[in-house]
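Visitor: Have a look at this fold, sequence not included:
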């Protein structure tokens, strides 16, 4: 019985307690609404409920979200509506609501006004000295048009700036006089452009070097996207007074960040809590001082062709992907390989050597072409001498002749043709080797650019991480959890990180310079490289999946290596070049041995014709028969060198030595190829394990960093542990960013030794390669 009485008593107390919990209805006064505004109001509502907890029941009604659409009379009417209905607390935001409420003499219901105003438009000391007003407080943040325009000027140094202001705001502020003062003070040409829509802005941007957006809080995300894209297309930088979200959507810069909104909401929630607890407002109308930080969308900056000053990096919050570059051309690995073949200057130079060797072959063949000479003469002889020559040497005469020399057979000429053909083919193989080297060098430049680009991104993220840790250290110092030494240490780290970022940026630029050189582009060409991953992008083909399986299989690896060595020996252009050089040398050796006993056979012929004979002695005596004016002769000659100063024997000995030398070079090259294949395979196996381990390292170091950050913020660990965790994470990120690229670069190195690149082959050629491996495996 006593137990039932106790239960009833406890139930009665609980019901009584719940019945005494007071319900509060909160209403909102807005100038305008949008999806973004609705989302932020929902966040505010949740913040208020979180702070109030179980002290009261908070209710919101869509009917109590009243909008004035920039109509001052409607704003007053909306306020009166909330005074007359069940609303207990009024929260107002917006320029017109600000003007309307500050004119009220008294406030029957608790009213909270929040927003931001420009210190260029208000008397800050007067605002701070406002007296307490019953049932009213205003939480206002200051923004400075002057400071924003100074930042814009430092960023882009514009001449004429369009000041974008909502039409409704022009009716309630002294904007024109403020703009005139700023023009004179900042030495800028400022033109006010009122707007009610994005199109109003876009239709009035002629001759603008930059724009400064005042307002635009009620633009939708799609409106901001539209505005940002249009400004980027017209190469017009933008600075906005709206929060960081609009910069994330594509505008260039702002001096506001997300913490402003969060601080607003927490202050409003605390004031609501004071009302519920029947206390006075914890503060009178006041300014909420916030740390301002320049925020820049790095992708927008890149599209506009702007380069951030190093002096601004320390204090600037950079959003976006710093490695998402604006380029005239973005290369894949296959693009790089193909363009290197077509455009590389060194390769073009080597191509000329092939053309020269072709001409040398043609020159050797020309020994069997006829050699024809045509000549003409005109003679004058002393008349007295001509008279005594019996017509053989007339005073005046002109004649001409045609001479023909034709080699019918020459052992030396035939040998030279064979030698030059072999040397031409050797030169072609040398070119093929250089082509493989050029492709490999271009691939190396491509992967280096990717590594530099990834490192730049990691260093950028690490800089942001240091800034975050500096904020934590600053908060801990202000709360008395740590000393100032932590703040100073992170400032030192920040300086070092900035230097590391600058070095990473310059390395990335140098990587692009090297790639431009390989591809015969102007060195300063704006290019980018498309990221690639293992078994993705260019490497997603079946052949690479098979290679990965063969390398990962201990049973197949030895057989696969032997097969690759066989393929490399068959494909190696260096070996083929030596083979052709050996052919040339052996032919020379044959020429200087038995070939020297084979005679050279030639044909000669000449035709002579006398065109004119005049003057003294031009007639023959009657007892002599005059020769014909035209006559010819033909002859065959046979020559055989009997003793040529022993040069034949010496040349034979030289050719024999050269043959031995080439054979030794071939043996050495085969060993080098075999070793290179084995080394490349071992390196690939190492990189496969490195890829997996680096991923695990990154995941664990990231988790460890997050835990250490939380512990440091709570004063549970010291700065050394946080720095170690951050450095470990940085090292892990760098390892991950390079591990895959090193593996893919190793694949390209293996293919270079094989004498072929799978990326430049067809699927049929891949299938033939795999079929040869299957046959090799079956035979071995």
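Guide: Thanks, I have the structure now. All values derive from a computational prediction rather than experimental measurement.

Visitor: When you work out contacts or count neighbours from here on, use the C-alpha atoms and nothing else.
Guide: Noted.

Visitor: Tell me the secondary structure at residue 139.
Guide: Following DSSP: H, G, I helix; E, B strand; the rest coil, we place residue 139 in the strand state.

Visitor: Could you list which residues are in contact with it?
Guide: 112, 113, 114, 115, 264, 267, 268, 285, 286, 287, 288 (CA atoms under 8 Å, 6 or more residues apart in numbering).

Visitor: same thing with residue 273?
Guide: 51, 52 are the contacts of residue 273 under CA under 8 Å, 6+ apart.

Visitor: quick one: it from residue 279, how far?
Guide: 9 Å (CA to CA, to the nearest Å).

Visitor: Over to residue 85?
Guide: Distance from residue 85 to residue 279, by CA to CA: 23 Å.

Visitor: hang on, the earlier thing: quick one: which of the contacts of residue 139 is nearest to residue 206?
Guide: Of all the contacts of residue 139, residue 206 sits closest to residue 115, with 32.2 Å by CA to CA.

Visitor: what's the nearest residue to that closest one if we skip its chain neighbours?
Guide: Excluding the flanking residues, the one nearest residue 115 by CA to CA, 6 or more residues apart in numbering is residue 140, at 5.1 Å.

Visitor: ok, that neighbour touching residue 288?
Guide: Yes: counting by CA atoms under 8 Å, residue 140 touches residue 288, with 5.6 Å between them.

Visitor: What helix or strand is the residue most central in space within the chain located in?
Guide: Centroid-nearest residue in the chain, with CA atoms, centre = their mean: residue 528, separated by 3.7 Å. Assigned by DSSP states H and E, residue 528 belongs to strand 527-529.

Visitor: and that strand, how far out from the chain's middle?
Guide: Here the centre of strand 527-529 is set off from its chain's centre by 4 Å, with CA atoms, centre = their mean, to the nearest Å.

Visitor: Which strands and helices lie in contact with the helix or strand just after it?
Guide: As assigned by DSSP H and E, the chain's next helix or strand after strand 527-529 is helix 542-552. Helices and strands touching helix 542-552, by 3 or more CA pairs under 8 Å, 6 or more residues apart in numbering; DSSP states H and E, are helix 554-571, helix 647-713.

Visitor: closest to residue 634 out of these?
Guide: Smallest distance to residue 634 across these (CA to CA): 31.7 Å, for helix 647-713.

Visitor: what packs against the closest one?
Guide: Packed next to helix 647-713, using 3+ CA pairs under 8 Å, 6+ apart, are helix 411-478, helix 542-552, helix 554-571, helix 573-591, helix 719-754.

Visitor: Export those as a markdown table, with columns for distance to residue 159 and mean neighbour count.
Guide: What follows is those, written out as a markdown table (distance: least, CA to CA, whole Å; neighbours: other CA atoms under 10 Å):
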| stretch | distance to residue 159 | mean neighbour count |
| --- | --- | --- |
| helix 411-478 | 31 | 21 |
| helix 542-552 | 56 | 15 |
| helix 554-571 | 64 | 17 |
| helix 573-591 | 62 | 22 |
| helix 719-754 | 42 | 20 |
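
Visitor: also this one, for the comparison:
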């Protein structure tokens, strides 16, 4: 038998062994059942559940047989009691190995518990600090509890929104059930509004676009949407259409896909939803492998990407600045969206706003005004008031024979007016002349900038004219 025949027989003998080994490996996989609790019937539950199931199975299928039984997928019916009953039912079910909460309220409720009989993955924490959730290092520190803090910086989001379009009065659309079940979610509204120097009005909504639009107060400049889990896709589209009809700029801090549905802006990246599902899958896999849930990281960093729906921008008649447009991802972009038209007057005005030399000259004038006031103060009437109190012991008072009383309180008031001082008057007059010089310098710098900006603008027009010829 030659070498080639020997190799052939060896391969034929190895194939059955490999098949048996592979079959044994798959047969040895332990089965785990995962139960899911949502806050209520979700219009997109199948879509959301499929995403999480896909990520978990993809992560764990090589070692474990993970199942999501249909009768273990429960919802709380949009009531606090219903959510807790659903959680209790799955925690008590011996056929459920892990519980996942797909909702802000369910996540908050389960995170308040300290005696969990089985691992729970809670991925929808809005802000762990505000919700006063347990934290030990970067983990929950609670046995069988793994939550994910999906905290988003609302201060930063509103600042970016104001860069897109300025506003002073903002309506924040929030789910009524979440606000009532987690009252602390409203606590940061005041500080955020003060920092942004705006007025924020929280508008509670349920599942109706018409109702939500009616509740938006008149006089609002912009709208912010938070998680609205009860809205169907069609109803959410009605909401965005209504906001566009009222020419209200909008921003979502929850879902990138809402910009595709008509919201003007978001800072949520397109990958955020899948990234969160992947984090849940990683934590679930670690629990399956025996890692204590309370030791798993709660940190979630999705990053920030400004996205603008230019179709919405055109419909409501706003045009963000050039810097915003160059930084942002633009949806429904048309060829002219990045080519901002600017008049000569606007070019000069922008140059005056952005020029640092002019800003420095302006600060010098402001500082000079104070210098003039300081010089003038020496010519004004001077008033002085003083008071002194003293207490000594009784023995010393007696020994002083009346010259030092035991308790003494004295006060005095003085007033003076400078009649004439050549030095003081000269200093005041000199400072006034210096201030006039600063004002003239500011005007000179301003005129120079205007000339340079206008010249540059006209040169661009001249070059474009030559280019067309």
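Guide: Okay, I see it. None of the values given here were measured: they were computed from a predicted structure.

Visitor: Report the set of residues contacting both of residue 140 and residue 288 of the first structure.
Guide: In contact with both residue 140 of the first structure and residue 288: no residue, using CA under 8 Å, 6+ apart.

Visitor: before we move on, the earlier item: nearest approach to residue 588 of the first structure belongs to which of the helices and strands packed on helix 542-552 of the first structure?
Guide: Nearest to residue 588 of the first structure, of these and by CA to CA, is helix 647-713 at 6.3 Å.

Visitor: State the span of the second structure onto which that closest one is aligned.
Guide: Aligned by TM-score structural alignment, helix 647-713 of the first structure falls on no residue of the second structure.

Visitor: so how far is that helix off the chain centroid?
Guide: Worked out by CA atoms, centre = their mean, helix 647-713 of the first structure lies 27 Å from the chain centre.

Visitor: State the helix or strand in which residue 48 of the first structure lies.
Guide: Applying DSSP H and E, one finds residue 48 of the first structure within helix 35-52.

Visitor: what helices or strands is that helix leaning on?
Guide: If you count contacts as 3+ CA pairs under 8 Å, 6+ apart, helix 35-52 of the first structure packs onto helix 258-276.

Visitor: I'd assumed residue 38 was in contact with residue 102 of the second structure.
Guide: Yes: between residue 102 of the second structure and residue 38 a contact is recorded at 4.8 Å, counting by CA under 8 Å.

Visitor: which residues does residue 662 of the first structure contact?
Guide: By CA under 8 Å, 6+ apart, the residues touching residue 662 of the first structure are 578, 581, 582.

Visitor: now do residue 372 of the first structure
Guide: Going by CA under 8 Å, 6+ apart, residue 372 of the first structure touches 402, 403, 404, 405.

Visitor: Looking at these, which are in strands?
Guide: 402, 403, 404, 405 (DSSP state E).

Visitor: For the closest residue to the first one other than its chain neighbours, which three-state class applies?
Guide: If I follow you right, that is residue 402 of the first structure. The spatially closest residue to residue 402 of the first structure, leaving aside those adjacent along the chain, is residue 374, at 4.5 Å (CA to CA, 6+ apart). Here residue 374 of the first structure is recorded as strand under three-state DSSP.

Visitor: quick one: residue 374 of the first structure and residue 609 of the first structure, what's the gap?
Guide: Going from residue 374 of the first structure to residue 609 of the first structure by CA to CA gives 11 Å.

Visitor: of the two, who's got more company?
Guide: residue 609 (16 against 12; other CA atoms under 10 Å).

Visitor: Quickly note the distance from that one to residue 405 of the first structure.
Guide: Distance, residue 609 of the first structure to residue 405 of the first structure, using CA to CA: 18 Å.

Visitor: cool, residue 27 of the first structure as well?
Guide: Residue 27 of the first structure sits 115 Å away from residue 405 of the first structure, taking CA to CA as the criterion.

Visitor: who has more neighbours, those two?
Guide: Legend: neighbour count by other CA under 10 Å for residue 27 of the first structure and residue 405, higher for residue 27 (25 against 18).

Visitor: which residue in the second structure lines up with the more buried one?
Guide: Match for residue 27 of the first structure (TM-score structural alignment): residue 35.

Visitor: Looks to me like that match is in a helix.
Guide: No: Residue 35 of the second structure: not assigned to a helix; according to three-state DSSP it is strand.

Visitor: quick one: contacts for it?
Guide: Counting by CA under 8 Å, 6+ apart, residue 35 of the second structure touches 68, 69, 72, 73, 74, 90, 96, 97, 98, 99, 100.

Visitor: My understanding was that the first one contacts residue 37; is that so?
Guide: Put plainly, it is residue 68 of the second structure. No: in this structure, residue 68 of the second structure is not within contact of residue 37 by CA under 8 Å, at 11.8 Å.

Visitor: one step back: for the closest residue to the residue nearest to the centre of the first structure other than its chain neighbours, give its distance to residue 515 of the first structure.
Guide: If the residues on either side of it in the chain are set aside, residue 528 of the first structure comes closest to residue 330, at 4.5 Å by CA to CA, 6+ apart. Separation of residue 330 of the first structure from residue 515 of the first structure (CA to CA) stands at 12 Å.

Visitor: neighbour count winner among those two?
Guide: residue 515 (27 against 15).

Visitor: Tell me the residue in the second structure aligned with that one.
Guide: For residue 515 of the first structure, no residue is aligned by TM-score structural alignment.

Visitor: residues in contact with the closest residue to residue 515 of the first structure other than its chain neighbours?
Guide: Residue nearest to residue 515 of the first structure in three dimensions, not counting chain neighbours: residue 445, with 5.3 Å by CA to CA, 6+ apart. Contacts for residue 445 of the first structure (CA under 8 Å, 6+ apart) come out as 511, 514, 515, 518.

Visitor: run the last query once more with 10 Å
Guide: Counting by CA atoms under 10 Å, 6 or more residues apart in numbering, residue 445 of the first structure touches 336, 439, 451, 511, 512, 513, 514, 515, 516, 517, 518, 519.

Visitor: Which of those fall in helices?
Guide: With helices taken from DSSP state H, the overlap with the contacts of residue 445 of the first structure comprises 336, 439, 451, 511, 512, 513, 514, 515, 516, 517, 518.

Visitor: Looking at these, which one is closest to residue 360 of the first structure?
Guide: residue 439 (28.1 Å).

Visitor: What does that closest one correspond to in the second structure?
Guide: Using TM-score structural alignment as the criterion, residue 439 of the first structure maps onto no position in the second structure.

Visitor: And for residue 439 of the first structure, nearest residue in space, chain neighbours not counted?
Guide: In space, and not counting its chain neighbours, residue 439 of the first structure is closest to residue 337: 5.3 Å by CA to CA, 6+ apart.
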